[in-house]
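I'd like to go over a predicted model; first the sequence, then the structure.
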Amino acid sequence: MNSLMISRRFLGSLPKPSPLHEHIQNPEPRRRRTPASYLHGTSTVPLRNETLGETLRNTTERLPDKEFCAFLKYPIRKTYQEFYHDVRKMAASLYTLGLEKGDRVGVWGPNYYEWVVLQYATAFAGLIQVNVNPHYLHEELRFVMRKTGMKALFAPKRHKHSNYIHTLIEAMPEMRRGKPGVGHIKSHDIPDLRHIVLFGDDLPVVGAWVYSDILNAGGSAERIKLEEMDYKLRPDAPVNMQFTSGTTGHPKGATLTHFALNNNAYFTGLRLGWDQGDHRICIPNPLYHCFGCAVGVINAVNHGQTVIFPSKSYHVPDIFEAIQNEKCTSMFGTPTMFIDVLKSPLMEKYDTSSLKGGVIGGAPCPTALCEKMVKDMNMTDFAVIYGSTETSPLVTMSELSQDPFERIKSVGTCMPHTELAIVDEFGVPVEQGVKGELWSRGYSTMVGYWADQDKTNLAVTGDRWYKTGDTAVMNEDKTISIVGRTRDMIVKGGENVYPTEIEQFMHKLEYIADAHVVGVPDDRYGENICAWVRLRDNFEGKITSQRIIQDCKAGMAHYKVPKYVLIKKETEFPLTISGKVKKFEIQKISKEILGLGTVKSHFAENLNN
């Protein structure tokens, strides 16, 4: 029997179609009545296929004598040509440490000129810079070094209350056995680390190289190797790793490429109008964060503009001095930074009239704050940005063609060459105007979390959609409003804080039996941290909230330390039927106990708009 006869016999056995009227009586499948919440940021401007080093070289050839940066507390000023010279010199010298393409190099510390030199030197040399949070203490530092397998670490000796030498010795006691000015290290706990290099001054420290000695170490062989790397290095190569707080108690290393960082910064600058005119950008944000090193520095390099760093770490008076003395035209900041500036009595003493615009992001932006930025600081060309480390970083941004008082109502529109979708629990786009989780896809999505495929798979779908974890709404004009979070992350003054990380630390304290952490509203930071703690029976009445806060300060970065600690008995924790703690109830009760009922977080304000 041939295949045709089989097919006919099979078809003949199927039931006949129902009459037309039966179909009409059946319910129609549900269809959308409004457009789906999906956007594609189409653009006639092509993506740039350049490494970070190529872009710096091109800008330097075009504008060699233009001022690139000013670090006002050194003081250090560098033109593009001078900066390029320092970068190439350090890039070649990195090879004297035995570093090879793809090796990880940690840069740990606040806003130093050396930080920016290393950002581009590692890029030229084909290495991966690991941005290490300057607030990390020895346990956090040890984890990052082990996780990344970093071969070298650069850091200042000390800054304000941070003694980096002391923290390094806590993480690697083997340093004590070293010789002054010799940074070879062999650590049992951190086996991949080979070199420690300290900057800030030229005085030798045991177990560490002096930065200036390394800077001048490169010879002809290293320069030849660097020139060879210029031809070998691809824009798709990873160049930077930034750690985000982890819901499982450990931070995750988002790995980003030349291509992603460079293009995201380039298109950010286009929206800001930095491709035209001269702009002097005041950056009080930390360099270890994407806001400072990508939206700020890489953006400026793409468009040949000048970056001004008021101080090594955030300090309001230095911001005012920088704006007035340097005639800054733009200012970067988180909502907390702008709140501090606008509330400062220095507003009446300093001339800020040179400001025309700026960038605000890193946390939800209160509408009232943005209005004051326009009215009180004349920042009519400011932009609200939204993104995450995992997306290099921006996925939405204001368009300056929109009226500034309309601009502040959202986080802007889709970035060029990026897709956005607001989806339901099945990953299907919801109707426009309906809340859902914001997903993004495009060239800027991270390669993945370093050495953690499981967490990468949770964050990025098989078809490369990144799940932001934020709840959003797509408005009629295609702008995006962030209205909450699907995860329990706390955004404190621009820092992402995960309760699980704090809870796991607190469980290590011998007197704590249980701990649960939530975010509560805060006038300055938007959100702050509140911990409910149950003490072990033999410590009840002996441990105070202040003691717990002090112990947290000794073991965690300061931005993770709870502002409030409420000591509770086991019966006071609200539970579900299955015995799980109801954090929503804890949050509600905490607001009542702490008298925060009238204080609105940035998220609460957005929900009411």
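Ah, there it is. Numbering: from 1, shown residues only.

When you work out contacts or count neighbours from here on, use the C-alpha atoms and nothing else.
Fine.

Helix, strand or coil: sort out the residue lying closest to residue 38 once chain neighbours are set aside for me.
Distance criterion C-alpha to C-alpha, 6 or more residues apart in numbering; nearest residue to residue 38, sequence neighbours excluded, is residue 421 at 4.4 Å. Reducing the assignment at residue 421 to three states with DSSP: H, G, I helix; E, B strand; the rest coil gives strand.

another structure for you, compare them:
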Amino acid sequence: MEDPTLALVHGPKEPHLVFETLGKLMDRQAAQFPDHPAAIFPWQAVRLSYRQLVDRSKNFAKALLEMGLRHGDCVGIMAGNCHQYLEVFLGGARIGCPVFVFNNTYTPEELRNAVNTSKASVSSSDILNLQFTSGTTGSPKAAMLTHVNLINDARFVGAGLKLTSDDVICCPPPLFHCFGLVMGFLASFCYGSTIVFPSDFFDAKKVVDAIVEEDATVLLGVPTMYVAELEVMAKTGQRPRRLRTGLASGSAVSQDLMNELRNRMGVEKMLIAYGMTETSPVTFLTDINDSDEKRTNTVGRVFPHTSAKIIDKNGKILPSGQRGEICTSGFALQKGYWKNEEKTAEVMRKDENGLLWMHTGDEGIIDQEEYLQITGRIKDLIIRGGENIFPREIEERITAHPSISEASVVGVQDSRYGEVVGCFLKIADKQDQVSDEDVKRWVSEKLGRHKTPQYIFWIGNVDVGVDFPKTGSGKHQKHIMRDIANQLISRDTIKAKL
């Protein structure tokens, strides 16, 4: 019998898992919702019903076969959020051709490497999608995701959002990422909802226009997207009529941002999702009935047919309430990394009972109510003179400052302590005046002196850059920020000695 005090949780056994292909799901939805709008692309002036979208996917599948592609051959796509993207994805799925989705922010070298990686036929007929990881560190790897992975993950996301055919989902996140493709399109498709892709690339003004003009009920995005959309609404005076909920992922949503979304957009309940590309991508989700405290400080409870645990460096399960690495198991786990058994073995390992676990590299806490709190990336941990500092705690304090909209905390090199705290900050309003000393004082009022930033880098300064370095899905690339910080500090040190 399991020890109830351990940080080990199991999701419910209901609803049951669905074992069907996306092709069967397409035919079923086209029969049930033939003339209902499935996908709208205002920037292309295209509106597709369920029947039209499925018919177009059949035409694309036929074209692939006529080109000589056969079951198991890979199809690649690199594009913005266009209707052709869905047709390629669905068409490939219909004839058993896994679809490689290429990040459209890739450099030519990154794209060349990705294309070379994808050149092969597969024998695993149940692979639906080959999704490149975000690449926040190191070279991207392609996660092999199956029909069972993606369809069921989309079902559970849609259930959390309580989607119906009456819902209109506004989806700015990119289709080349699981957020747009699975949490957006597939979740909508599973419930007969309508999804709107406002622009090919993120454009806050077009998102706000689409929310209003299409009368959206659900909005998806990462926190930086929501901040930009609120800024547009403040300038234009636009206000949604029936937005009821939203879904955020990628980073924490502060209570202040929650309040702004409620007051200015009418979003009463914002849900927070957690997972990774390798887990299809969601494994934890908050509930509409959760308190604001749970929805700002946790990522909810584990999905059905999913288990999770918190372990120490030796793989031992920790007690509830203690920090450690998050591991997940269950239906959502990838089959592995495409043509990369070594990397697969690094992160997917069986326990003493033969159960396969994904070692996420994320650090978190599972409390006694079985809610998960993310405390950061293990690799992002700052060790200052032997003392562990968790960047997320500092980021949450800094973004509570009324004049700061975004913050990213990294460890920077220091000859005395090994590492010290550095932070990259973005002003909410260009007219606000905030000094380095203001920030340091703000942090030190609530946190220990060792957590107060020693170096502050302001986004917008010539040497720092016009924006945070981000992946195509909007995640901050801390390894790049660390390099920028260390270069600037080294340069200033040399100047001081001259």
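Yep, that arrived. This structure is a prediction, so every number in the text was calculated from the model and none was measured.

TM-score, when you put one on top of the other?
After superposition, the two chains reach a TM-score (TM-score structural alignment, normalised by the length of the second structure) of 0.76; 418 aligned residues with a C-alpha RMSD of 3.5 Å.

gap between the residue nearest to residue 38 of the first structure and residue 547 of the first structure?
46 Å (C-alpha to C-alpha, to the nearest Å).

more neighbours, these two?
residue 421 (25 against 12; other C-alpha atoms under 10 Å).

What's the match for that one in the second structure?
By TM-score structural alignment, residue 421 of the first structure lines up with residue 309 in the second structure.

With residue 461 of the first structure instead?
Per TM-score structural alignment, residue 461 of the first structure is aligned with residue 349.

wait, isn't its match in contact with residue 357?
Yes - between residue 349 of the second structure and residue 357 a contact is recorded at 5.5 Å, counting by C-alpha atoms under 8 Å.

Look at the alignment partner in the first structure of residue 219 of the second structure and tell me its secondary structure.
Counting by TM-score structural alignment, residue 219 of the second structure lines up with residue 331 in the first structure. Recorded secondary structure, residue 331 of the first structure: strand (three-state DSSP).

check contacts around residue 331 of the first structure.
Residues near residue 331 of the first structure by C-alpha atoms under 8 Å, 6 or more residues apart in numbering: 281-283, 355, 357-359.

Can you name the residues that contact the residue nearest to residue 38 of the first structure?
37-39, 429, 438-440.

Apply 6 Å and report the result again.
Residue 421 of the first structure sits next to 37-38, 429, 438-439 when contact means C-alpha atoms under 6 Å, 6 or more residues apart in numbering.

Identify, from these, the entry nearest to residue 123 of the first structure.
residue 439 (29.1 Å; C-alpha to C-alpha).

name the helices or strands packed onto the lengthiest helix in the second structure?
In the second structure, taking DSSP state H as the definition, the longest helix is helix 478-497. In terms of contacts (3 or more C-alpha pairs under 6 Å, 6 or more residues apart in numbering; DSSP states H and E), helix 478-497 of the second structure is packed against no helix or strand at all.

who's in contact with that helix?
Contacts for helix 478-497 of the second structure (C-alpha under 6 Å, 6+ apart): none.

which parts of it are buried?
Residues of helix 478-497 of the second structure classed as buried: 478-482, 484-486, 489 (neighbour count, 16 or more other C-alpha atoms under 10 Å).

And for stretch 330-338 of the first structure?
In terms of neighbour count (16+ other C-alpha under 10 Å), stretch 330-338 of the first structure has its buried residues at 330-338.

All the helices of the stretch 251-400 of the first structure, residue numbers only.
Taking DSSP state H, counting those that start in this stretch as the criterion, the stretch 251-400 of the first structure carries its helices at 258-272, 290, 299-303, 316-326, 335-343, 367-377.

Output those helices in TSV, with distance to residue 119 of the first structure appended to each entry.
Putting the helices of the stretch 251-400 of the first structure into TSV (distance: least, C-alpha to C-alpha, whole Å) gives the following:
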stretch	distance to residue 119 of the first structure
helix 258-272	11
helix 290	12
helix 299-303	12
helix 316-326	23
helix 335-343	25
helix 367-377	31
